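sharing a model prediction with you, sequence too.
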Amino acid sequence: MKITNYTILLVTFLLSSTVLIAQNNVSGLVTSEEGIPLSGATILNTSTNDAVVADFDGNYTISASSGDVVSYSYVGYESQEVKIGSNFSIDIQLVSSTELDEVVVLGFEKKTRSEITAAVSTINTQELTNLNTSTSISNMLQGKAAGVQVVATNGKPGSGAYVRIRGIGSITAGSAPLFIIDGVQAPGTQNLNPFDIESVSVLKDAASSAIYGSRAANGVIIITTKRGKKNKRATVEFTSRFGYTSQTEEHGFRMMTSSEKLQYERELGLLGYVPAQAQLGYTSSLNEYNRLAAINFNWKDALLRDGEVVTNQISVTGGEENFQYYLSVSEDRNEGIIDQVTGFQRQSARLNVDYQAKDWLNIGVNVSVADTKSDEPRDRYNLQSPIYAAYTTLPYETEYVRDNNGDLVLDENGQKQYNFVGFGWSITEALANNPEFEGNTTLLANINLESTITDKLTNTTNFGINNQKFRREYYYKPGSRLDDFVGDANAPGGKTDNGSFFTDYNISNVLKYKNSIGDHNFSVSGLFEFNKISSRTYSLESIGFASGDLSVQSVAAEATDASTDLFERTLLSYGGFLDYNFDGKYLFTSSLRYDQASVFGKENRGGTFWSTSAAWNIAREDFMQGLPFDDLKLRASAGVSGNQAGIGYYESLAVIGFGSFNSQSTAAPTDNGNPKLKFEENYTYDIGLEFTMFNDRLRGAIDYYKKVTSDLLLDRPLLSLGGEPDGSILSNVGEMVNKGVEIELDYDVLRSDDLYVNVSATFGTVDNEVTKLVPSASYPEGAEIDWGSGVYIKPGEEYATFKLVRWAGVNPANGQPLWYDKDGNITATYSTDDEVYLSGKSPLADMDGGLNLFASYKGFDLSADFYGKAGGYSISYNTRDILDPANISDNMAVEAFNYWKRPGDVNVQPSAQYTDASETSTRYLYKTDYIRLRNLNFGYTIPSSIVESSGLENVRVYLTGQNLWTYAPHYVGLDPEVGVGVGESSDGEFGTFSIFGIPILKSLQFGIDIKF
C-alpha cells in the first residue's frame, strides 16, 4: 500500500513537472501602429481559453506553451493571432479597422467598401448608444448620414420619427424608407435595443436598393445585430444609466405672471375691449386684485416635471469553433415630463445563435422580443392636454381649491378638492380620472441557412417573421368631469379598447455562383422571395361602470360599438444580380427584379425594377503612385425601383360596405376600385466620388443625385359619383423630382501616443419640385391639391408649399392689422382670396447636416454631436394663441403687452379692438432653422491594472447629455423641430404647424459600462 501511494505521488510529481517545464509566460506590449498603448486589449490563448487584458501601458503576461495560438484583439482594431514558438516575448501592433477595407452589409450580401459601386452610408453604432436609449433608433440617425433627414414625431418618450432619404418619394404611397433588421422587414425601430446593434447601412441609390424592388423606392436602412465570434471566451457586458429628462427651452416668449395677466386684462378693459371687461383684472376690487396678483401659481411646475430616465442592459457573447452566441436583456424607463403618469417603459431580450452543423451548412437564428408600455395622456389641442393647460391656464387660478388666505379647502373626507377653472375643467382631475394606456409587443425572428454546395456555389435561405400586437385603452371613470361632459347620466363612465395584430412573413432564397479567372472576378446570383402581411384590428366601446377601479369591458352595462377588420397583402418576387470587377480596378454591377403585388389588379400586378452601376478605383492605377490618395473611387449608377407601400390593401377592387338600416343589414358600394393601378416608379441617377488620403487620416464621399418619381398614385375626379363618396378614383398620374448634393467627411486631426482627435461631418441638400398632377382641360399639368393647414401641392412648386395671405404688419396710424392682396397691394381687409404661393417655403428643410467631434487622452474621452437644418418653415399656432387678445380668458405671453397704443407705434402687435388680426397668414410663419447640441458625452476608462484584481476587464464611467443646447434665431414657439403639430391633429405634411404638442426633450444621465 505504501509502495502504491509512493508510486502515485511520484507519477503525479513527474507529470506536474512536465507541465511546468512545458508552460511559459508570454509577455509583451500591445500598441497601435502609431505606438499608442492599447489599454484593455484582450489577449486570449485559444488553446486553453485563458485570457488576460493589457494594463494601462499596454503590457500583458499570459501563460502559453509552444504551439499554442494566442489572439490579440481591441475594439476598433483588427484582431491578430500568433502561434507561439521559442520566443516568449512578443510585442504586437494592431491595425485600426478603419484602415482595413470596411465590410458593408448590402441586403442579401456583404461587400468590402472597395467593391461597392453604389451610394451607401455606414453609421458608427457606438455613437448611437451614447444617446438616450429610450429614444427610437430612427431619432438617433439625425446627422449621421448625408441625405438622411430625420424629424422627431414629438417629444413623447418612445415615439418614432419621420425619416426621409433623399427627399419626398411619394405623395400618397409613403415616403418612409424600408427598415431591414437581420434580414426581416420591420415597420420601424421603436422596439429595437440600441445596444444590440452591430452595424447600420443606408442604401440611398437604385444600385444599392433595387434588389428590394418595390419596397425600396424610398431607400433602405439595414440594421444587423451583434453575434458571437469564433473561439472567443464568454464575455459579459453590463450597462447602467440613471438621469433625468426635461423640456427644452422655449424660443422667443415668456408667459405672464399673475400680476402681469391682471394688468393686461385691466388695460384692454379700459381700452373698451369687451372680452377683457369680463375678466377679473378689470372687474375685481383693489383688495381682490392684489390677492389674485399674489397667487402667481406656476402651472408648468404643477403639471410638468423632470422625469427619471433609467437604462439597464446586460449581454453575454462568446463562441467556439462551431457554435457562437449573443444573448442580451435590457430595460428602459423614461417617465417623460408629464406629472402623475408612469411614462414609457420597454423590456427587450435577444438571442442570436450561429451553428456550423456541417462543413457545408451554417445555421443562424435570431430571436428578439420587446414589450413597450406608455400611459402618456392625450396629446391634443384642448384642455385635455397637459402641455396646453401648462401654458394657457391662468396663473391666478390654483390646482386645488383654496380660501382667501391661500389655505387648502378640504372635503368632508379630508381630501384636497380639484379646482375646476375656466370652463369648469381641471387638468389634474383629468390626469387622475381619464387614464390612457398604449402597449406594443413585438416578436422579430428569422432562421438563416447558408449552404456551401461547391467552393464556387452557395445557397442562402432565410425565413423571417415580424409579429406585433398593439393595444390601446382609454377610460373615463364614472363621476369624472369628462363623464359629466360627454357621458351618459344613466350609464356613467366609458371605455374604449382598440388594437391590432400585425404579422409579416418573409421567405427568401439566394443562389450565388462566384468565380475568378485571372484578373477577372465575377458572381451571378438568383433570388426568390415571398412576403405576406396580415393585419387584424379591433375596436370595442362600452358605457356604464359601477366603479372607477373596474374598467374591463365585461363589467360594463352596455356595449355601444364593436368592430373588427382583416387586411392582407402579398408580394412575390424573382431577381437576378451580376457583379464583375477587373483586378479590383474596374467594377460593374447590375440587378433585375420582378415583383407581383396583390394590391394591384391582374393586368398590372407585376413590375420590373432594375439597376446598373460602375466604379473605377483610380488609386490602383500606376499613374496615382506618389500622390496622397490611399483610395480614390469614381462611381455612377442608375436604376428604377417601385413603390406601393402606402396605398390601401384593396384599392384596385370594387368594395362593398355593410351596415344597418331599420334593424336590417344593408350593403352598398363604397369604392369603385381601379384594376389598372400599378406601381409608382422612382428613376434614380447618382454619381459619386469616394476617397481616403494622407495615410487614411482623411476619408470622404461626395454625391450628386437626381430622383424622378412617376406614375404617382393620386385621386382622379370621376365624371359621375358611381357610389364613390368623394367622386374620385385612385389612379397613376403625376410626377415629382428630387435632386441634391451629399458630402461626408471624416478626419483624424491628431494621432499621438496619448491624444487622439477626430472630426466628422455630413451635409446634404434636397431640391424638390412637383412637375405633374392630375391633368384637366383647365390645368394640363394638373390642378393644385389642398394638403391641409395652409400647404398645397402644385406643379412647378415644392411639395407642400405654403399658400397663405401675406402679413403686412400694423398700421402705425391706428393699430389696424394689414395684409397684402394677391397683387401685392396693402389692404386692411383679410380675405382668403388673397392667398398666394410662397415659393420655396415649405415645412421641408432644404439642407441639413451633422458635425461630430471625438477626442481621447489616455483614459479620458469626450464626444460632441451637433445637428442642424435650414430652409424649412412652420406655422406656430402656439404663438398665435398666447398673443391674440381673443384668448384673453387664457394666460398669455408677456410679448402681448407690445400692442399698438398711440399713433406712430411700429413693430407692435395690432390694437386689441381688431378681432381678425390672427387669421391664418404669414404672421406666425417662422423659419425652423436650428443648430442643436444633439449629444455630449464625457467618460473615463479606469486603468485595467486597477480593475483586473476584481476580475473585471474594463470599466468606463461617463456623463451623457442629449439636446442640451439649441440655437434657433428665427423661431418663436416651444421647439423648432416640429413633427406632428399635436398628436391627435396631424393633418397636412409633418412640420406644417405646432399647437402645444409635446416638445422635444433634453436629458442628462450618468452611466457605467462594465466588461468582465
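Perfect, thanks for sending it.

from here on, contacts and neighbour counts on C-alpha atoms
Noted.

does Thr428 count as helix, strand or coil?
Put simply, Thr428 is helix when judged by DSSP: H, G, I helix; E, B strand; the rest coil.

any idea how far it lies from Leu383?
Distance, Thr428 to Leu383, by CA to CA, to the nearest Å: 11 Å.

okay, now the one to match up with it:
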Amino acid sequence: MKSTVCEISCWRRKYIFFFLMMISALHSVTVFAQKRTISGTVVDERNEPLIGATIVAEGKSGMTITNVDGKFTLAVPDKAKTIEVSYLGYASQTISIKGKSVFAIRMSENDVQMDEVVVIGYGTAKRGNVTGAIAKVDAAKLEDRPAPNLASSLQGQLAGVEVRSTNGAPGSELQIRVRGAASINADATPLYVVDGIPIDDLGSINPNDIQSIEVLKDASSSAIYGSRGANGVVLITTKMANKDDKVRVQFSAAFSIQQLEKKIDVLSPEEWITFRTAYNNSRYLAALGGKGATADDDWDTRYALNGNRVNYEYMNDPRWTQPGYGGLRLIDWQDEFYRLAPMQNYQLSVSNGRGNTQYRLSLGYIDQQGIAIESAYKRLNLRANVETKLYDRITLGVNMAPSMDWKDGGRVDGKDQQANQVLTMCPVAEPDAGIYSGAEPYASYLWSSTKISPIAYMEQVTNHIETARLNSSAFIRVNIIDGLRAEVKGAYDFTSRQTRTFTPSSVIKNWTDGEGYHSSANRIDIRSSKYLLQAVLNYDKKLGKHNIAAMAGYSMESSSGATTNLSAQQFPDNSLEVFNQSDEAIKVALATLSTPNRLLSYFGRAQYEYDNRYLLTASIRRDGSSRFGKNNRWGMFPAVSAAYRISNEKFWPEKFVVNQMKIRGSWGMNGNNSISTNAAIGLMGSSNYSIGGSLTNGFAPSSIDNKELGWEKTHSWNVGLDLGFFDNRITLAADYYDKTTKDLLYQVSVPGTMGFTQAWGNIGSIKNKGFEIELTTQNLTGRFKWTTSLNIAYNKNKVLSLGEDNSTVFIGWDKSNTQVLMVGQPLRAYYMYDAVGVYQYKEDLRKYPTMSNSIQGDVRYRDVNDDGKINDQDRTLVGKPDPDYTFGMTNTFKYKDFDLSVLLTGQTGGMIYSLLGRGMDRPGMGASINVLSRWKNMWVSEEQPGDGKTPGINNSNTGSLYDTRWLYSTDFIKIKNVTLGYRIPIKNKKIINYARVYISGENLLMWDKYEGGYSPEVNNDGKNSDYDYGSYPQARTITLGVNVAF
C-alpha cells in the first residue's frame, strides 16, 4: 500500500506540472490562424427544420448542431474550404464554403449511417471511419419514447446490448450486459462514461439531458478504457447549447397511469376451499382410516376419532359449506396489494449559445407511485453545462449535475418478502380481520399459516431511502494550432445515501408477546466520493489523401467511502422510531471506513485513413489498480483494428445495387477490476478468545493476503461488414465476435488449516462468441413514411477451464447446488433432478425407476445413468440461464404531422428457476398457504390420477428436492412500446417554436410461458438472471405527454 501512495503522489505532481504548463501557454496560442463565422439553416424535404443536425468544419476544426429552428452558427478557420452536414436518417452533404457565409441546406431522407458522427473513447469519428463495433442511439429516439430512467430507454434498441430489470420497483436500476457475461464472480456491468467522466451507475442521469449514447462493444473500441472495458463501455453525451443560438426554453410534461402487467394464476378463494377440503380429507383418512374414518364425517365425529382433540389438518371449517361461506372474507390478495398508480414527469431547460458563453440549464422532476401499495419514488435532477471562450483558442467548461431521490415502501422483492406473501397468503380470513389478517390485533385464520397481512406490513413498516448525488467536472481546452488540441479535465463525484427502517411489533408473528417487544429499527449512512484528473492531447492532420489522427493522455482516479450502521430493537411501543444513544436498546453501533481505491492510467491511440478507403487504428492503455496484489497491479491493454471501404474504389459501379460496403476487423484486450477494494489485502476483524477462562476481546485475521492477485483479461476479436443498398434505403451492419476471458477472478476454496474457507484468486477461463445484425430499411419515403429497424444478437458462452484440476464448482441460490461451473458447459448451467411425471398408478412403481421410499402420487424423475434407481447420481444438466437470441424491432410511421412507433422485443433459449413457485407448491408444503392453480389437476387416487404432472397433495418424499418442475423457459415476444404523436402546426413562431402531443404505452402485451412468476424479464439476482423468488412486478404504463419549445 505504501508503494501505491508513492506512485499516486508522483503522478499527482506530474498532473499539476502539466496543468500549470498549459496555463502558462494560454496567451501564446492566441497568435495563430484567424477564424470566420458562418451560419445557416438545415431543413428536410418538406422545409421543416431538422433539430440536432451535425455540422463539422473541414479537419474537425469546429463542430456544432442545429437548434429547434434548424439554424446553426459555426466559427471555422479561414483556410477551411468545406463543411459536412449529417443527420441520422438523411444523406450527408459536403458543402463548399468558399466566398459564402450564409447557407440554406436541404437534406434528403436517406439513412446513410456510414457518414454519421459518433463518439468514441476520448474523441469522435464519422461512422464510415469507425473500424470497431459501435452502436448508437441519438436524442431523437430517446425523446420519442418517454421513460422514467435512462437504461429502460435502451431496451430493444441495440444489437448485443441486453437490458433487463432486476425488479419493477419505482426507481430500481436496470441490468445492462454487452455481449454476454465476461466474468463468473466479478461484476459484469459495463463502464458508464458521461461527458468523458466514468460514473458508477445510471440512476441519477436524466434521459431528457441526453444528446447521444454510444456503446463500445468490441475490444478494439473499448480497450482505450483498459482495465474496465471488458464488459463494454457506454458513452453518454449530454446536451449543450448550439453556438450563437438565441435563448431557448423547452418544457415537457407527462402523466402516466400504471397497472400490474399480469397476475399470477393462483387458486381463487373458492378453489382454495375445495383444495383445502381435499387436503384435510386426505390427511384425516391417512391417519384415522383404520378407525373407520370417512370423508363425509362431520366436525364432531372427526373430533372424537382424534381423541377429542382439534387438528385443523383433519377438520373442515363448517362455514365452507354454508351459503355465502358463513360470512368468511374471501380475498384476492393481488387485487388488494397492487393498484392503479399515477406517475408525473416534468422537464424544463433553458439554453443560450450567443456570445462567448454557451450554456444549457435543465431541471427535471419525476413523481412515481408504485403499483404496490405504499411504494413510491421521487427524483429531482438539475444540470448546468456551461462553456466559455476566454480567447479565440481557449475554452473553459463546467458541468454540474446535482440530484436527489427518495424511495419509500416496505421490501417487496426477495425471499419471504411481500411479492411472495401476496401469492401465498391464505385467500380466506375471518370477517373482522379481512385484509389485516395476522396483524395486531387480528389473529390469523385457523386454517391458514401465521403469515402477516402484506397490506398491514406495507402500511405500517417504514422503509425510506434518501440519496443525494453530485456529479461535477470542469475542463480547459486549448486549440494550440490547427489540428492540435489539449484538454485537462477534473471531476468530483459525491454520493450520500441514508436508509431508515422501522418495523413495529404489530406486523411480527409474535406480536402477542407485547407492545413494541419485537419492534426494530435500523439506520445506514453511506458516503462515497471520487476524484478524477485527466489530461488528453489530440492531433488531426490531413495531407492530401492521407488523414492522420493521434491521441495521448493519462488520468488518475481516487475513490473512498464510509459506512455507518446503527440498529436497535425492543422499543417501548410501536410509535417510537427515534434512536436514543443512551438507551440500552441499542444493539449494534458500527462504523466502517472502506479501503480507498486508486487507478492510474496512461493511454494512446493512432488512426490512419487513406483516400477514404483504407482505415487503420491502434491503441494501448496501461492501468495500475490498488485493488490487486502489490506484485500484479499493472496491466497493459493493446488493440488494433482495420477497415476497407471497398465501395469507394474506382472499380465499384456507380449505379450498383450495393452502394456502400465496408469490411472491418479488430483484435484487442480488456481488463476487469470490479472486485472488492480489499480483495487482495489481509484484513483483521474483531474476535473473542478465552484466556485463563476469561473471554477477551481482540483482533484476528479475517481474510488472507494475496500479493499475486491480478486482472481478469478478455481477449477479443471481431469481424464486421457494413452494407448499404439502393442508395442506402437499406443498410446492414453484421458482426461476428469471439472473446475469451482468462485469469478469472473467483473466491476459491482454501484448506481449513489456513484459518479461512475462501480467498480471491485468478483461475480458469470462459468464452463468449456470437453474431449481431442491425438492419434498417426505408420501406416508404413519400408523404407517408415507413422505416423499420431490426436488431438480432446471438451469444453462446462456455467454460474453458477451472484451475489446475478443472473440478466442477457447484453454485446456486442459498447453497442449493442447483447450478454448476463445469468445463465444456455454458456458464452457470442448471444442474438438478429432471422431473418427467408422476407415479399415477401402482404399476408405475414397478414400471419406472424409483427412490427407496417412492409412493403413488410422488414425482417421477429421469434415470440419467440407467441404473434402475433414482438417487443423487441422477442429477443432471437441464438448461442454462442466458438466452441464445435477443432481438428488437422498431417500426416508425410518419404522415404529415403524425408519427407512430411500435417497438417489439424478445428473446429465446434461456431459462429461469422459480424459487417462488417451488416455495408455493412443492409436495409436503401443506395447504395452509395458497398455491398455483395447477394444483386443481393434482393426483388424488388411481381413479383421479390428475394431469400426470402435478403430484399428490399429501406426499412428501420429494418435497425437499430441487427439480425441473420450477425451471421455466424465458422465451418471450413483447410489444414493449407504442407511441402515437402529433406535431402541432405553428404558423407564428415568435413565442412557440415547436409543440408535440403524444400518447404512449409501455409493456403492452407479452407472449410467454412463464407460470412461476410475473415476468421472465424480472429476477432477484443482481449479477445474473437465474432465479425468481418473488420480484416486484413490472407495470403496464399508459402516458399522455406534451413537448413545447419557446
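That came through fine. Given the structure is predicted, the values throughout are model-derived calculations rather than measurements.

superposed, how do the two chains score by TM?
Put the two chains on top of each other and the TM-score (TM-score structural alignment, normalised by the length of structure 1) is 0.85; 926 aligned residues with a CA RMSD of 3.4 Å.

got the contact list for Gly698 of structure 2?
Ser686, Ser687, Asn688, Tyr689 (CA atoms under 8 Å, 6 or more residues apart in numbering).

the second one contacts Leu695, correct?
The one in question is Ser687 of structure 2. No: Ser687 of structure 2 is beyond contact range of Leu695, at 10.0 Å (criterion: CA atoms under 8 Å).

quick one, helices of structure 2?
Assigned helices in structure 2, in chain order: 2-24, 139-143, 150-153, 219-222, 269-288, 299-305, 333-337, 418-424, 454-460, 842-847, 915-921 (criterion: DSSP state H).

let's have these in JSON lines, adding mean neighbour count.
JSON lines is the format used below for those (neighbours: other CA atoms under 10 Å):
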{"stretch": "helix 2-24", "mean neighbour count": "13"}
{"stretch": "helix 139-143", "mean neighbour count": "17"}
{"stretch": "helix 150-153", "mean neighbour count": "20"}
{"stretch": "helix 219-222", "mean neighbour count": "32"}
{"stretch": "helix 269-288", "mean neighbour count": "19"}
{"stretch": "helix 299-305", "mean neighbour count": "15"}
{"stretch": "helix 333-337", "mean neighbour count": "17"}
{"stretch": "helix 418-424", "mean neighbour count": "25"}
{"stretch": "helix 454-460", "mean neighbour count": "21"}
{"stretch": "helix 842-847", "mean neighbour count": "12"}
{"stretch": "helix 915-921", "mean neighbour count": "22"}
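
reformat those helices as TSV; add distance to Thr677 of structure 2.
Output for the helices of structure 2, formatted as TSV (distance: least, CA to CA, whole Å):
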stretch	distance to Thr677 of structure 2
helix 2-24	13
helix 139-143	35
helix 150-153	26
helix 219-222	23
helix 269-288	51
helix 299-305	64
helix 333-337	41
helix 418-424	34
helix 454-460	36
helix 842-847	56
helix 915-921	32
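
of those helices, which is nearest Tyr831 of structure 2?
Among those, the nearest to Tyr831 of structure 2 by CA to CA is helix 915-921 (14.6 Å).

what is the neighbour count of Ala783 of structure 1?
17 (other CA atoms under 10 Å).

and it, how far from Arg934 of structure 1?
41 Å.
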